[in-house]
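**Q** Kindly return the folded structure for what I paste below:
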Amino acid sequence: MSDATQEKINVFWFLPTHGDGRYLGTTEGGRAVDLPYLQQVALAADNLGYYGVLIPTGKSCEDSWLVASALAPITKRLRYLVAVRPGLQPPSLAARMAATLDRLSEGRLLINVVTGGDPVENKGDGIFLTHAERYQVTREFLTVYSRLLKGEKVDFAGDHIRVEGAEVLFPPVQQDGPPLYFGGSSDEAIEVAASQVDTYLTWGEPPDQVAAKLAVVRQRAEARGRTLSYGIRLHVIVRETEEEAWAAADRLIAHLDDDTIAAAQKIFSRMDSTGQARMSALHQGSREGLRIAPNLWAGVGLVRGGAGTALVGNPQQVAERIREYQALGIENFIFSGYPHLEEAHRFAELVMPLLPLSGKSDRPQQTLNTGPFGETIGGDRRPQKPQQ
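**A** Predicted coordinates for the structure are as follows:
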């Protein structure tokens, strides 16, 4: 993988296992996220040509491994970015789970390494470690986990993890195991990324901030003789006109009140995540000044932890912003939008034709009767494509 600007990009979508709807911070317009709905989103992503889907993790979400196991059999090409949690899972167990799901999905598993940034949630999961200690656990975990998926029999004694004679008897489909994705903005996180993962992920900060962060990661990786790929996590609100897109952004937070925003920000402030602090600094808990860069809006982060920014605009504007991030060396774009089913279709129809997507040749050729051409006119003829 190369740090240079990539000619092709991978576009992911998102499975909203922690809830979905038409508005943020309210039950108004809320939507049941059950297995049939998740199947709809996954099938849409698969059929529309998305590279993969990210499945979130944490106590607010359905378990990502079980969700991926339920959805992989009904999809054909879609990859699943599923979390391993150092400190919650022993590395040998995580390696066996990864090898199994990689085989069951015929090599469509990707791994998202999540260290965790909410001390309150961590304590509920039995983790009473400092920020630095959690990343030490992550380094030890990945040392054992990666060796196991390469087929080694492992003896290891660290400060937090010890195994003797650990091994994975049934190998994964992908050589050396599914690729490792990882995000984090602290110095400890960047050290893990530079030395142990394949793809470094950032949340959707303004391009100048992303460029500065990637420069540090790239330098650290090069010092270790390593080359990473890079990805970004963003929401998206795309409409046929810019005015419609910004109106949709305003509607998304139309039911938010100040008490709800304050409650969310109080939760975020207790976290020891550097990335979350950087996200919160973009809006400072205020509705004012949410347009933080061209076509970049911080409104989602008023009540949503983690990724809190969205690309907002018409198809050409959104595609141009994506190309700006691509020019920084980013080749993996993980998007989501509200509601996730409808926005997956909008983005695929309006923006993806404007992007240099990888894997286009993997998509099945459409036959005469499957379009896309719209509804037959008068039961007699297909509509004609407008002249450009």
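**Q** from here on, contacts and neighbour counts on C-alpha atoms
**A** OK.
**Q** pretty sure R218 is touching A194, no?
**A** Yes. Contact criterion Cα atoms under 8 Å: R218 and A194 qualify, at 7.4 Å.
**Q** who has more neighbours, the two?
**A** Higher neighbour count among R218 and A194: A194, with 24 against 20, using other Cα atoms under 10 Å.
**Q** Quick check: chain neighbours aside, which residue is closest to that one?
**A** Among residues not flanking A194 along the chain, A221 sits closest, at 4.2 Å (Cα to Cα, 6 or more residues apart in numbering).
**Q** I237 falls within a strand, correct?
**A** Yes. Under DSSP: H, G, I helix; E, B strand; the rest coil, I237 falls within a strand.
**Q** Could you report the distance from it to Y200?
**A** As judged by Cα to Cα, to the nearest Å, I237 and Y200 stand 24 Å apart.
**Q** Give me the more crowded residue out of the two.
**A** Comparing I237 with Y200 by neighbour count (other Cα under 10 Å), the higher total belongs to I237, at 29 against 26.
**Q** pretty sure the more buried one is touching Q317, no?
**A** No. Using Cα under 8 Å, I237 is not in contact with Q317; the gap is 11.1 Å.
**Q** The stretch 101-250 of the chain: strands as residue ranges?
**A** With DSSP state E, counting those that start in this stretch, the ranges of strands along the stretch 101-250 of the chain come out as 109-113, 154-157, 162-166, 180-183, 199-203, 229-238.
**Q** Format those as CSV; extra columns: distance to I261.
**A** Converted to CSV, those look like this (distance: least, Cα to Cα, whole Å):
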stretch, distance to I261
strand 109-113, 29
strand 154-157, 45
strand 162-166, 43
strand 180-183, 25
strand 199-203, 20
strand 229-238, 19
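**Q** quick one, which of those strands is nearest to R103?
**A** R103 lies closest, by Cα to Cα, to one member of the strands of the stretch 101-250 of the chain: strand 109-113, at 8.7 Å.
**Q** this one as well, want them side by side:
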Amino acid sequence: MAHPTSKRSVSPLGRRGLLAGAGVAGLGALAGVALSPAAHAADTNLTLPVLGPDDDWAATLARTPQVQLVAGAAYTLAAPVDLPNNTLIEGNGAIITVAQESMGAFTATSKVGITIRGLTLQGRTDDTLNAAANFAHTAIKLVRCTSFRITDCDFNYWLGAGIAVTGSTSDDYFSYRGHVQGNNFVRCYFGVSFADRAEYSLLANNVFNTNRLAIWNSSGNLTTTGNVVVNCYGAYYSYAKTSPFGAQTSDNWNHGAVTGNTFNHSNGSGGARWTSNAAFPIGGVSTDPGSGVVVDGLLPPTFTGNTLWYTNIKANNHVANQWLLTGCALSNLSISATGTNPIKILGSQSNGAANAPTLSGNVQNVF
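**A** Below you'll find the model as predicted:
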């Protein structure tokens, strides 16, 4: 059952204190993976019921959709938790694991006002690097949800995605208003996926490290800003095709904004990367788009003020009159384009002429 809370139960703990909490000893052996984000329990948490590790999630959320978890405690889910309207989960640095790799942690369909923050979602204990995709093993899957917020969470070792957001042409997709902000994604097959009209949402200030693919975006009007992507074989893919989380064969593909991000070391020259089992279904065909930033067959995003080192950019038959790469740092990488519409580089810098981008196909360096 959900228990009344006290000031003591929500006192923020340092990372050392959280790692010493109940059920964390086995997970603590995972070197280099953050197991518990700093607890950001606001004073208002004092009024939230506590959902304990042995409590029934469905029964508790049916009584009160707004709960907090025990600081630093470990929770193992036997089945995915279906989230109701106006869910608030204050994680307080708790750790969520799943009983098997054929399931995810949290799901919701056509819900409003879901907020999840301050959790570690741990897909498994074994390293995922170079493992094959298993898209059922996705931490949070939101379908046709409105006004959601996922913030200050760590997503580690998921063979599907950390977060998958899917929309629908049947909805008022101008009003999805989703926020995915301030999270870490470590060694997941996908970090995040936005597909099927999951429009007008914000992906901001997240850090992606050593994922097979950091960002999949086949939705329209996604603003992607302030993110750090490092050692991810795929940095950003956007295709006018179906995908593991997107079923639409025609859509309002992309034309969002990719601004002020860092995309480094997709090609190598950094730490460990995902170099095996890189192909996954795109348009119903097992495909490896290659390293770096890839757009294919759609209106590409506004691409301004980004920093790319050792991370290629490739456009296959994009449908803008021209795709402008504006005010970017572009060093130790290649830029290529096929089709009749060019890529144009406006105002870039690199680490000297020897490390300037290699251009191929329909690419023009304007200045």
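**Q** what's the TM-score here?
**A** Aligned and superposed, the two chains score 0.24 in TM-score terms (TM-score structural alignment, normalised by the length of structure 2); 152 aligned residues with a Cα RMSD of 7.2 Å.
**Q** Among the strands of the stretch 101-250 of structure 1, which comes closest to S269 of structure 1?
**A** Nearest to S269 of structure 1, of all these, is strand 199-203, at 17.4 Å by Cα to Cα.
**Q** what about the closest residue in space to A132 of structure 1 that isn't next to it in sequence, distance to R321 of structure 1?
**A** Spatial nearest neighbour of A132 of structure 1, chain neighbours left out: E188 (6.8 Å); criterion: Cα to Cα, 6+ apart. The spacing between E188 of structure 1 and R321 of structure 1, counted by Cα to Cα, is 29 Å.
**Q** Double-check G231 of structure 1 against T202; I have them as touching.
**A** Yes. At 6.4 Å, G231 of structure 1 and T202 qualify as touching, with contact defined as Cα under 8 Å.
**Q** wait, what's in contact with the nearest residue to A193 of structure 1 once chain neighbours are set aside?
**A** Using Cα to Cα, 6+ apart and skipping the chain neighbours, the partner closest in space to A193 of structure 1 is Y200 (6.2 Å). By Cα atoms under 8 Å, 6 or more residues apart in numbering, Y200 of structure 1 lies in contact with 181-183, 193, 228-231.
**Q** now, which of the residues you listed sits nearest W13 of structure 1?
**A** Closest to W13 of structure 1, out of all of the contacts of Y200 of structure 1 and judged by Cα to Cα, is G231, at 12.8 Å.
**Q** Can you give me the neighbour number for the closest one?
**A** 24.
**Q** Tell me how far it lies from F14 of structure 1.
**A** Separation of G231 of structure 1 from F14 of structure 1 (Cα to Cα): 14 Å.
**Q** out of the contacts of Y200 of structure 1, who's nearest A45 of structure 1?
**A** Distances from A45 of structure 1 to the contacts of Y200 of structure 1, taken as Cα to Cα, are shortest for G231 (18.4 Å).
**Q** name the element G17 of structure 2 belongs to?
**A** In the assignment (DSSP states H and E), G17 of structure 2 maps to helix 15-19.
**Q** Is it correct that L341 of structure 1 is in contact with L48?
**A** No. L341 of structure 1 is not in contact with L48 according to Cα under 8 Å; the separation is 11.3 Å.
**Q** who's more crowded, these two?
**A** Higher neighbour count among L341 of structure 1 and L48: L341, with 24 against 17, using other Cα under 10 Å.
**Q** Who are the contact partners of that one?
**A** Contacts for L341 of structure 1 (Cα under 8 Å, 6+ apart) come out as 40-41, 44.
**Q** want to throw those residues into TSV with neighbour count?
**A** Converted to TSV, the contacts of L341 of structure 1 look like this (neighbours: other Cα atoms under 10 Å):
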residue	neighbour count
Q40	14
V41	23
A44	20
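**Q** Give me the subset of those lying in helices.
**A** 40-41, 44 (DSSP state H).
**Q** Closest one of these to V144 of structure 1?
**A** For these, the minimum distance to V144 of structure 1 (Cα to Cα) is 34.5 Å, reached by V41.
**Q** neighbours of the closest residue to V81 of structure 2 other than its chain neighbours, just the number please.
**A** Spatial nearest neighbour of V81 of structure 2, excluding adjacent residues (Cα to Cα, 6+ apart): F106 at 4.8 Å. Residues contacting F106 of structure 2 under the criterion other Cα under 10 Å number 20.
**Q** So F106 of structure 2 sits against V143, correct?
**A** No. Applying Cα under 8 Å as the test, F106 of structure 2 and V143 come out as separate, 11.3 Å apart.
**Q** hang on, the earlier thing: could the contacts of L341 of structure 1 go into a markdown table alongside distance to S64 of structure 1?
**A** Below are the contacts of L341 of structure 1 laid out as a markdown table (distance: Cα to Cα, whole Å):
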| residue | distance to S64 of structure 1 |
| --- | --- |
| Q40 | 17 |
| V41 | 15 |
| A44 | 19 |
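**Q** which of those residues lies closest to A277 of structure 1?
**A** Among these, V41 lies closest to A277 of structure 1 (Cα to Cα), at 30.5 Å.
**Q** just to confirm, which helix or strand has the nearest residue to that closest one once chain neighbours are set aside in it?
**A** Nearest residue to V41 of structure 1, sequence neighbours excluded (Cα to Cα, 6+ apart): L341, at 5.3 Å. Using DSSP H and E, L341 of structure 1 sits within helix 340-350.
**Q** And for G275 of structure 1?
**A** Assigned by DSSP H and E, G275 of structure 1 falls in helix 274-281.
**Q** In the following helix or strand past that helix, which residues are buried?
**A** Downstream of helix 274-281 of structure 1, the next assigned helix or strand under DSSP H and E is strand 291-293. Of the residues in strand 291-293 of structure 1, R291 count as buried by neighbour count, 16 or more other Cα atoms under 10 Å.
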